[in-house]
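>>> With the sequence up front, the predicted model follows.
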Amino acid sequence: MTLRTVLDTHIGQATSDGAGVRLTRVFGGPGPERFDPFLMLDEFGSDNPDEYIAGFPAHPHRGFETVTYMLEGRMRHEDHMGNVGLLGAGGVQWMTAARGVIHSEMPEQEEGVMRGFQLWLNLPAKAKLGPAGYRDIPPAEIPRVRLEGGVEVVVIAGQLRASGVEQAGAVQRPDTEPLYLDLHLPAGGAVAPAVADGHRVLLYVYEGSLSLEGHPQPVPAGRLLRLSEQGEVRLGSEAGAKVLLIAGRPLGEPIMQYGPFVMNSREEIEQAMRDFRAGTLTEG
C-alpha cells in the first residue's frame, strides 16, 4: 500500500473582498500551478453583520468556475442572465463564468452567522470562452452519506468511493473531474476515500483535528494540506474533525490571472479587460 504524502502545509491569511467582507484566503494568488486545477479557496464566517453585510455587489468573472458552499446563513445571487437564487445553509451555488458573467452576491440577512466557502475551479483553454452557466443546488439534492463508524460525507461533486460505498455527487464536471467532499469524522472515526492517481488532492481542516496516516502530527483547524498525486488517503480523528477534501485532474496549462479574470495568456487578460470596459464581456 502506497500512501499519499504531504507536500506542503498552508495557513490562510485574513483579508477582505467585495465591499469589505472579512474572510480567510486559504489559498490563492502566487504560484497557482501548485494547486492546479484549483485557483483559490476562501473561508468566510462571522456573527458580526459589519463583517459581511456589504456583500459582493455586481462584479465580473471570466475563464473559470465558482463553487459556493454555505454552512450557515443566506446569500442572494443575481446575474446578467436573469438568474436569481437564494443560497441557504447546506446549499451550493455552482457558476460557470466561461466567456463572462456579471453577478452579485448579497446577504439575505441582517444578523446572525454567515459561514461557508468559495472555491475557484479553473476551466481548460477550450472552454474559457464557452457559454456561461449557473445552478443552485439545495441541500435536498446534495447526497449525504453515513459510513461505518459514524463518518458522514456530504458529496458535492464527483464520486465518493469509501468503505464499500459508492455515491455520485450533486455535480459532475468534465476535464478537471472535481471531487468535492465535506467529511465529518466523529471522535475515533476513520475514512479512506478513493482518489484517482494523478489528481491533485487538497485537505482543509475547518473544525477539530485531523490525523493523516503516514503524517507524523495531527493537523489542527485552519490548516490546508497539499498531497502527492499517487497513493491512498487514509484519514482519522481522535476527538473529531470536519474536513474539506478537494481533488481534481490538473490541466497543466498556463495560468494568467488578473483579479476576476483567469486566462492562459497576458493577451487574453487584456482582451477580457477591453471587453469589460466596452460592455461586451458577456457577449459571444
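Good, I have the coordinates. Everything numeric in this text was worked out from a predicted model, so none of it was measured. Residues are numbered from 1 along each chain as shown.

>>> Please count neighbours and contacts with C-alpha atoms only from this point.
Will do.

>>> so where do the helices sit in the stretch 151-284 of the chain?
Per DSSP state H, counting those that start in this stretch, the stretch 151-284 of the chain carries helices over the ranges 266-278.

>>> which stretches of it form strands?
152-157, 159-162, 165-168, 179-185, 190-191, 200-212, 219-220, 223-227, 235-236, 241-248, 256-258, 261-263 (DSSP state E, counting those that start in this stretch).

>>> Now do the first one: everything it contacts.
With Cα atoms under 8 Å, 6 or more residues apart in numbering as the test, strand 152-157 has contacts from 92, 142-147, 167-172, 178-185.

>>> now do 6 Å
When contacts are defined by Cα atoms under 6 Å, 6 or more residues apart in numbering, strand 152-157 is touched by residues 143-146, 169-172, 179-184.

>>> Same question for that strand: list its buried residues.
Glu152, Val153, Val154, Val155, Ile156, Ala157 (16 or more other Cα atoms under 10 Å).

>>> Could you do the second one as well?
For strand 159-162, the neighbour count (16+ other Cα under 10 Å) marks Gln159, Leu160, Ala162 as buried.

>>> Going by distance to Gly259, which of those wins?
Gln159 (31.4 Å; Cα to Cα).

>>> For the closest residue to that closest one other than its chain neighbours, grab the count of nearby residues.
Of all residues not flanking Gln159 in the chain, Ala168 sits nearest, at 4.5 Å (Cα to Cα, 6 or more residues apart in numbering). As a burial measure, Ala168 scores 16 neighbours (other Cα atoms under 10 Å).

>>> which of the contacts of strand 152-157 are buried?
Neighbour-count burial (16+ other Cα under 10 Å) applied to these gives Pro143, Arg144, Val145, Gly169, Ala170, Val171, Leu179, Tyr180, Leu181, Asp182, Leu183, His184.

>>> Take this one as well and set it beside the first:
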Amino acid sequence: MTTRRLQQIIRAAPTSDGAGVKLRRSLGQAPGLRLDPFLMLDEFSSENAEDYIAGFPSHPHRGFETVTYMLEGHMLHEDHLGHRGELKSGGAQWMTAGRGIIHSEMPQQQSGRLHGFQLWINLPAREKMKPASYRDIAPEEIPTVELDSGGTARVVAGILRLDTGATTGPITGISTDPLFLHVELPAGSRFEHELPDGHNAFIYVYDGRVAIEDAGENRSLAAHEAGLLGKGNRLQVAASEDGPAAFLLLAARPLNEPVVQYGPFVMNTREEIEQAINDYQNGVLA
C-alpha cells in the first residue's frame, strides 16, 4: 500500500457570508484553492449570537451539492419548493441543488454555541440540471465507530474502512463516491484508513493538532487548517501528544471537468452561468 503524503496546507481565512455570519473558509477562499470535486469548506463556530443570528436568508444555487454538518446548534432550512428541514446537533443535510433551488438557512437559537460545517461538492456536467433533492440526516442515522485508539469516527457518507471491518454511512450512491468522516482522537493516538487510490482527499482539523505520517516523515496540521493529500491508498494520522484532536476526512472521485463559478452558481461554461443568472432573474431557476 502507498501512504498518502501531506501536499499542501490551506489555512482557513476569517470571512462572512449570508447576512453577516462569521465563519472560516479554507477550500474555496480563492478560485485556485479547490480540490476537485470539492469547491468550498466553511466552518462556523461561535457562542456569540451576533456572529450568526442573521443567518443565511433566501438565496439561490445551481450545479452542485451542499453538505451541512452540525456539531452544536439548531438551524432551519426552508426552500421555494416547500421543503422544510430541522438541522440539530449531530445531524446533517445533503442537498443536491441540481438545476436550481432557492432556500434559506436560519438559526433557531438566540444564544449558545452554533458550530458546524458546510461543504460544497461539484456535480458532473450530466447531472447539473437534474431536479433538486434532499436528505435530512438525523443524528442517530450517522454511525459512530469506536476506534482501537480510544477515539471515535462518525460516518456521514461513504464507507469507513478499518482493519477490523467496514461501516457504511447513510449517504451512498452519489456519482463522485464521496467519503465524509468526523474523527476524534485522544492525545497521542493514531488513526489509519484505506482510501480509493484515484480519489482526491483532504483533512480539515478543527481542534488540536495532528501529524500526517509517511515513512517516518511527519508533517503537522493545526486547528483551522486543511491539508490536501497526495496519491495513495492509505492514510495515517496521529494526534499530538499535547492534547486531543478532531478533524474531518473528506475524499471523492475527481470530475476532471471545467469549473466556472459565479457566486452560488457552478457550471462548466460562462454561457451556462449567464443562463443561470437569467433563469434566476426571470423566476425559472428550478
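Alright, I've got the coordinates. Note that the structure is predicted; figures quoted are calculated from it, not measured.

>>> and which of the buried residues of strand 152-157 of the first structure is nearest to Ala125 of the first structure?
Ala157 (21.5 Å).

>>> Could you report the distance from that closest one to Pro139 of the first structure?
Noted for Ala157 of the first structure: a distance of 13 Å to Pro139 of the first structure, by Cα to Cα, to the nearest Å.

>>> Common neighbours of the two, please.
By Cα under 6 Å, 6+ apart, no residue touches both Ala157 of the first structure and Pro139.

>>> out of everything not next to it in sequence, what's closest to the residue sitting nearest the centre point of the second structure?
By Cα atoms, centre = their mean, the second structure has its centre lying nearest to Leu119, at 3.0 Å. Leaving aside its chain neighbours, Leu119 of the second structure sits nearest to Leu41 (4.5 Å; criterion: Cα to Cα, 6+ apart).

>>> Identify each buried residue in stretch 14-23 of the second structure, please.
For stretch 14-23 of the second structure, by 16+ other Cα under 10 Å, it's Ser16, Gly18, Val21, Lys22, Leu23.

>>> Stretch 252-269 of the first structure now?
Ile255, Gln257, Phe261, Val262, Met263, Asn264, Glu268, Ile269.

>>> pretty sure the fifth one is touching Glu270, no?
No: in this structure, Met263 of the first structure is not within contact of Glu270 by Cα atoms under 6 Å, at 9.8 Å.

>>> Put together JSON lines for the buried residues of strand 159-162 of the first structure, with distance to Leu210 of the first structure on each row.
Below are the buried residues of strand 159-162 of the first structure laid out as JSON lines (distance: Cα to Cα, whole Å):
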{"residue": "Gln159", "distance to Leu210 of the first structure": "22"}
{"residue": "Leu160", "distance to Leu210 of the first structure": "19"}
{"residue": "Ala162", "distance to Leu210 of the first structure": "17"}
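
>>> Tell me the one of those residues nearest Gly112 of the first structure?
The nearest one, if we look at these relative to Gly112 of the first structure and count by Cα to Cα, is Leu160, at 32.7 Å.

>>> can you give me the strands in the stretch 1-150 of the first structure?
Counting by DSSP E, counting those that start in this stretch, the strands of the stretch 1-150 of the first structure are 6-11, 13-17, 21-28, 38-46, 56-61, 64-72, 75-79, 84-87, 92-96, 101-107, 114-122, 133-137, 144-146.

>>> After superposing both structures, state the mean offset of the fourth one relative to the second structure.
So the one you mean is strand 38-46 of the first structure. Compared with the second structure after fitting, strand 38-46 of the first structure has a mean deviation of 0.3 Å; criterion: mean Cα distance after the TM-score superposition for the first structure.

>>> Show me what that strand is packed up against.
Applying 3 or more Cα pairs under 6 Å, 6 or more residues apart in numbering; DSSP states H and E, we find strand 38-46 of the first structure packed against strand 21-28, strand 114-122.

>>> What of the shortest one?
The elements that strand 144-146 of the first structure packs onto, with contact taken as 3+ Cα pairs under 6 Å, 6+ apart, are strand 152-157.

>>> how far apart are the strand it packs on and its match in the second structure?
Taken over the aligned residues, the distance from strand 152-157 of the first structure to the second structure averages 0.3 Å (mean Cα distance after the TM-score superposition for the first structure).

>>> Can you list the neighbours in contact with stretch 24-41 of the second structure?
10-15, 42-43, 118-122, 254.

>>> Please identify which of those is nearest to Pro57 of the second structure.
For these, the nearest to Pro57 of the second structure is Gln118 (15.5 Å; Cα to Cα).
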